[in-house]
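Asker: I would like the atomic coordinates for the input below:
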Amino acid sequence: MTPWNPHSWQRFPAQQQPAYDDPSELEAALARLRRLPPLVVPEEVERLRGLLADAASGRRFLLQGGDCAEQFKDCTPEAIEGKLRVLLQMSVVLAHGGRRPVVRIGRIAGQFAKPRSKPTETVQGRELPSYRGDLVNGLEASEAARRADPGRLLEAYFHASATLNHLRALAAGGFADLHHPERWELPGETGSVPAYRRTLDQVRESLDFLEALGGVQREALERIDFFTSHEALLLPYEEALTRWVGGASAYYNLGAHTLWIGERTRQLDGAHVEYLRGIRNPLGVKVGPSATPEHLADLLAKLDPDREPGRLTLITRFGAAKIQEALPPLLKAVQATGHPVLWSCDPMHGNGVSVQVGLSPEQEAEGHRAKGVAQRASRTMREVKTRDFGAILSELRQAFEIHRAHRSHLGGVHIELTGEPVTECTGGSENLSEADLAKAYETGCDPRLNGTQSLEMAFLIAEMMRG
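Answerer: Predicted coordinates:
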């Protein structure tokens, strides 16, 4: 391979990069980013590598989840606490039911950019530049908002910093303490909540017993490991957060603990693969229907030439209808390479469908929840994305079965979710239908499981983990 440095990606074709009007304005923002403190530290990154290596060998299980794309307006205590709370709830269910410690990684504190299939989209009858996430432009339906704005790079950094600061305070301050489960309850929960409370009571009884025997320190129950992740999409931003760490003699991206590369940006000769191959962080690779065994083997050789445990997580995303045919050849190809990868399943992205629902213009353009008679009266039929709980569950179930049949194991899940009581995915114990989508369809991009659906999914995954 050619020599690597943080900007060597600039010699390669880069997909999904916005066009900025003023290069000098962009460079000024990047120069400021380079001088700002890192958001995470190398010691945390290395700890995560070790935990992911354990997950790859079957000793732990990875739970990675959060927003499709974070929005600056959702950087509030309530929203951050809600996402952390639902991930904690899920991790207790998975650890208790699956009998394995859980590695918690949020799609949070940096997931501000999204790849798009087209450079433009039609919003309220107008063709506009596509919304690429708050890191790049605004969701509002206007030419001014959809302009790629370099100032958003700094806004993203400071919103990520504020989010991470609150997460750290919660994690260190006893938010996860199992002795105070009332902190973990989400408003409006139904369905799986009674089962969750029974599980939590069983966990607390077990911990009280161990404490009485002196087998566990109370302080250990009050703090958690929680890591952050986002898709490495906007390469100038990622380069600006890349730092040389002399003690480790390596470059780290210190904007997140781990990064992943998407289905649209994993070209072997592309800029994203070139950038990621040189950083020390653990990496995820989204693997969808377009992946071939040969491509995947070459990709592993490029991103993990030394076959390091904890380095690579392969996140499959085929869809319930395609996984039976697509996954087995890739499993065999990876096994033949000897790479100690962690296999995870993203059951969300392959199971999206578009439906017509009665959303108000405000909901469609800004992701706001409909409120009041006036808004309801102004709704017209519009096309939105949704995902069905049953299809999501089906892909997960098939993934577990296929791995077992090929003497492999599924070591994690990657789910788009929120702690808010949204109605963006159909099905689940709430029996949400397409007609319910308009009640609280808030996402700016892809639909997410709500708190109740996420918790229900955790119970079902725990059953699958036990076989």
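Asker: make it CA atoms for all contacts and neighbour counts henceforth
Answerer: OK.
Asker: Once you drop chain neighbours, what's closest to the residue positioned nearest the centre of the chain?
Answerer: Nearest to the geometric centre of the chain sits Arg107, at 3.5 Å (C-alpha atoms, centre = their mean). Once flanking residues are discounted, Arg107 sits nearest to Gly66: 4.5 Å by C-alpha to C-alpha, 6 or more residues apart in numbering.
Asker: Gly350 too?
Answerer: Gly319 (3.8 Å).
Asker: Quick check: end-to-end length of stretch 7-26?
Answerer: 15 Å (C-alpha to C-alpha, to the nearest Å).
Asker: mind checking the SS state of Asp21?
Answerer: Recorded secondary structure, Asp21: coil (DSSP: H, G, I helix; E, B strand; the rest coil).
Asker: no wait, Arg243
Answerer: strand.
Asker: Could you count how many residues lie near it?
Answerer: Arg243: 18 surrounding residues under other C-alpha atoms under 10 Å.
Asker: What separation is there between it and Arg32?
Answerer: For Arg243, the distance to Arg32 - C-alpha to C-alpha - is 14 Å.
Asker: swap in His295?
Answerer: Remark: distance between His295 and Arg32 (C-alpha to C-alpha) = 38 Å.
Asker: Another for comparison:
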Amino acid sequence: MTEATQDRIRDTGYKDHFQPEYPNVAELEEVTRKLRDMTGIATPEEILTTKQQYAGVATGANGSWILVTGPCSEPISLQQPETTFVERYTRLLQIGKASSPTSPPLHALRACGQNAKPRSAECEMLPDGSIVPSYYGDLINGIDPSDRTPDPTRMVAGALQARDVNRALRDNGQQFVSTHEALLLPYEESFIVQGAQGREFLTSCTVPWIGKRTNEPDGIHVDMLKDIENPIGIKIGPGDKPEKIAELTQKLNPSCEPGKLLYILRFGVGNLYQAPEILQSIKDHSKGALILCDPMHGNTVKTLDGRKTREVPRIIDEIKAISKMCQELGLRLHGLHLEASGRDDRVECVDSVGQSPDHTAVVDPELNNNQLAGVLEETGECFV
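Answerer: Predicted coordinates:
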């Protein structure tokens, strides 16, 4: 992590930047040195090609659309064979392709690095009354309460797994780009490299995104990504003011390069009244930007027994509503961002309002394969 970043994080609370506090600074520095010596999974050539393809989506030149699918929080296990990940991610890619056979989407996987999560609470209280750090994703700490101390060596394990799974998918003939939330600063900064003509590339993935909790224009995460060549996603949701769009565009894409920015709207059906102002601001201040709908996060509900779930009808309703709003403003909905497991044997989301899930999500509920296919079938006309 750069000294400037450390200075900005020092003496701030968790919710200012959503960064863990590592107890051993020397170990953290050693890990970041190792990461800088590793090769990221995205190449400058792939990044530039993807940006060109996304520009074609933004201008309508290639008639395609963008689909992002993958787990909420990707587990890290160097003991688990890559075939487990490959099977699930391959299934997601197959479902995406089958959803639109005449115009298959440009598919990005929330994979090979989606291991860090910002949490609404820095700590949690255990049944015995003790306080431990929350689970921040396998890139930072473990889900078991006894394994909650942030451990920087997990970043090396995460990078190795990302490399191996990415390679296995490519060897299996799968075509996709990788995407994840660029949350953990020491990890992401370690994979920023200089290419030809001094241009910067983030090689930890092809398309990083900035989360809803870290999307302030003057924030650390925006500052970290402001000079990279990669396409950049930005989550936008309830409470974000229309003026933020102009500020983010000026910081991340001042020349309004088509396909450079992906605004990923995550309002929830109860907050859709806030979306038209955001869409109007995108139209006015961020020409050439892509508009995606994340209908998952704003539609998370709790069952009577306190478990999280998401109701598929509300997911579909939000997609259709955002698409209609885009049309009314002379815009186009360019794609979807969905949390999906690639599995048939889990039911974390429910197919009707008020239903209880069969399984409890580790972090947030994910669509299973049947539900993913159903959502894509119901909303396919939104991207034509």
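Asker: before we move on, back to that, in structure 2, what sits opposite the residue nearest to Arg107 of structure 1 in the alignment?
Answerer: In structure 2, Gly66 of structure 1 lines up with Gly70, judged by TM-score structural alignment.
Asker: got the contact list for Asp21 of structure 1?
Answerer: Ala148 (C-alpha atoms under 8 Å, 6 or more residues apart in numbering).
Asker: I'd like the distance between the residue mapped onto it from structure 2 and Thr149 of structure 2.
Answerer: Under the alignment (TM-score structural alignment), Asp21 of structure 1 maps onto Pro23 of structure 2. Note on Pro23 of structure 2: its distance to Thr149 of structure 2, by C-alpha to C-alpha, is 8 Å.
Asker: Kindly report the same for Glu124 of structure 2.
Answerer: From Glu124 of structure 2 to Thr149 of structure 2 the distance is 13 Å (C-alpha to C-alpha).
Asker: so where is stretch 193-208 of structure 1 in structure 2?
Answerer: Going by TM-score structural alignment, stretch 193-208 of structure 1 lines up with nothing in structure 2.
Asker: if we can go back for a sec, so the residue nearest to Arg107 of structure 1 is in contact with Gly106, correct?
Answerer: Yes. Taking C-alpha atoms under 8 Å as the definition, Gly66 of structure 1 is a contact partner of Gly106 at 5.6 Å.
Asker: Checking Ser229 of structure 1 next. Helix, strand or coil?
Answerer: Once three-state DSSP is applied, Ser229 of structure 1 turns out strand.
Asker: residues in contact with the residue nearest to Glu27 of structure 2 when sequence neighbours are not counted?
Answerer: Excluding the flanking residues, the one nearest Glu27 of structure 2 by C-alpha to C-alpha, 6+ apart is Pro152, at 7.0 Å. Contact analysis of Pro152 of structure 2 by C-alpha under 8 Å, 6+ apart lists 22, 27-28, 31, 140.
Asker: ChimeraX command to pick out the buried ones of those residues?
Answerer: Per 16 or more other C-alpha atoms under 10 Å, the buried members of the contacts of Pro152 of structure 2 correspond to this ChimeraX selection:
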select :28,31,140
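Asker: Which of the contacts of Pro152 of structure 2 are retained in structure 1?
Answerer: Contacts conserved in structure 1 for the contacts of Pro152 of structure 2, using both residues aligned by TM-score structural alignment, their matches' C-alpha atoms under 8 Å: 22, 27-28, 31, 140.
Asker: Which residue in structure 1 aligns with the residue nearest to Glu27 of structure 2?
Answerer: Pro152 of structure 2 maps onto Pro150 in structure 1, by TM-score structural alignment.
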